[in-house]
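Engineer: Just the structure for this:
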Amino acid sequence: MTTTFFLIRHAAHDNVGSYLAGRMDGVCLGDTGKAQAAQLGGRMAREPIGAIFCSPRERTRETAVPIALACGVGEIAICAELDEIDFGDWSGKTFDELNGDAGWRAWNNQRQEARTPSGETMLDVQQRIVALITAVRERHQNRCVALVSHADVIKAAVCNVLGLPAGDCFRFDIDPASITTIVSGDWGAKLIRLNEIA
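Structural biologist: As a prediction, the model looks like this:
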């Protein structure tokens, strides 16, 4: 028995790519992101989605709502396991500011071992998303499930499926409002589609 997972990165907020949003409150979708979320709803309506799980961040919840409406899913489950990496003091800083921080450079050069100011590593992120996928698979066998999350969380899951070190997350992209599809079963997991744009 298998479960199909659609790993969906939140749609764009107004300043995506200019600063590190992390777990900051009040980071919401801009007009472009709202249009992307509506497109995601239309795309996901073609799939028999049985459940939707979502990060606690505003931008992921705003992305999940049009999907739930389009798919007829009445409730969105909020999951801490899907939350953005806890970047601590780095949250809210521009990437220009961060590039002058030795800790930030170490984080990007040594993702296997480096920790954010809050103490989280990519392996920590990978463990929480893989544990969630395993638990959800047990409850939703032979069904399709949407997980609405963040780029690095999705990258950690993909690295696990492909048997790549977590530090190899830079070898592929996860764009805003993209869909990455994996199938998971007792035999393991396989990647079906990576970074599909609705």
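Engineer: drop to CA atoms for contacts and neighbour counts, all remaining ones
Structural biologist: Fine.
Engineer: where along this structure do the helices fall?
Structural biologist: 31-44, 58-71, 95-98, 102-109, 122-139, 151-162 (DSSP state H).
Engineer: Can you list the buried residues in the third one?
Structural biologist: Pointing back at helix 95-98 there. Under the neighbour-count criterion of 16 or more other C-alpha atoms under 10 Å, helix 95-98 has residue 98 buried.
Engineer: compare with the first, here's sequence two:
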Amino acid sequence: MTESTLILLVRHGETPTTGTVLPGRAPGLHLSERGRAQADAAAGRLAGLPVEAVYSSPLERARETAAPTAARTGRPVTEEAGLLECDFGDWTGAALAGLAALPEWQTVQHNPSAFRFPNGEGFSGMQARMVATLDDLRAAHRGGVVVCFSHADPIKAAVAHALGTHLDLFQRIMISPASVSVISYTDGQAPAVLTVNSTSEPLSGLRSP
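Structural biologist: Have a look, this model is predicted:
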């Protein structure tokens, strides 16, 4: 019997602008003190898992969240561009309160599959990128445990795809800072979503060493 490949999707910890600004791919945004504590806690929750590889979005906040897990597991952090945040184009750095007043925001929330950020990426393209990246990583680590540090929207899109949920419903999935969502892949079978937005319990029971 082929052993499943576990992909753990970890959102980066909090930053000084979490919940107020759409930071996108702008460089220079680091974890807050609370975010660093969340990164340490996430690493502790993964203790006991036989982690084979650690990957991260190239953005600082994701790499900083990955660092404690890399230190605990002894696995280096490999940057993977496929795990990047959605490219919000002209909306990068905008305040969420202002964006919520735009008529386009209703499309973002209720029909995201039809939306493309001005001079940026579309949600459909983001999902396709994220799914293809996870396919490549699970093929490279077949039967292993892989931890991927990414961002809320790409993780939501990956979880929705694994659940067989239409992209237009992906905004219903909550992905909190430093939360862990786990997808199990077995050859010849549909993916199984083992947990979503886990923020407290230990995860060592997912796979024996």
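Engineer: Give the aligned equivalent of residue 5 of structure 2 in structure 1.
Structural biologist: Under the alignment by TM-score structural alignment, residue 5 of structure 2 pairs with residue 3 in structure 1.
Engineer: who touches its match in this structure?
Structural biologist: Contact partners of residue 3 of structure 1, counting by C-alpha atoms under 8 Å, 6 or more residues apart in numbering, are 137, 140, 141, 142, 143, 144, 145, 183, 184, 185.
Engineer: And for the last one, the neighbour number?
Structural biologist: By the measure other C-alpha atoms under 10 Å, the count of residues near residue 185 of structure 1 is 16.
Engineer: what's the distance between it and residue 137 of structure 1?
Structural biologist: With the distance defined as C-alpha to C-alpha, to the nearest Å, residue 185 of structure 1 ends up 8 Å from residue 137 of structure 1.
Engineer: Once you drop chain neighbours, what's closest to residue 94 of structure 1?
Structural biologist: The shortest distance from residue 94 of structure 1 to any non-neighbouring residue, by C-alpha to C-alpha, 6 or more residues apart in numbering, is to residue 19 (3.9 Å).
Engineer: What lines up with the one you found in structure 2?
Structural biologist: So residue 19 of structure 1 corresponds to residue 21, using TM-score structural alignment.
Engineer: Quickly note the distance from its match to residue 97 of structure 2.
Structural biologist: To residue 97 of structure 2, residue 21 of structure 2 is 8 Å away according to C-alpha to C-alpha.
Engineer: Same question for residue 36 of structure 2.
Structural biologist: Using C-alpha to C-alpha, we find residue 36 of structure 2 at a distance of 26 Å from residue 97 of structure 2.
Engineer: cool, and residue 27 of structure 2?
Structural biologist: Distance, residue 27 of structure 2 to residue 97 of structure 2, by C-alpha to C-alpha: 22 Å.
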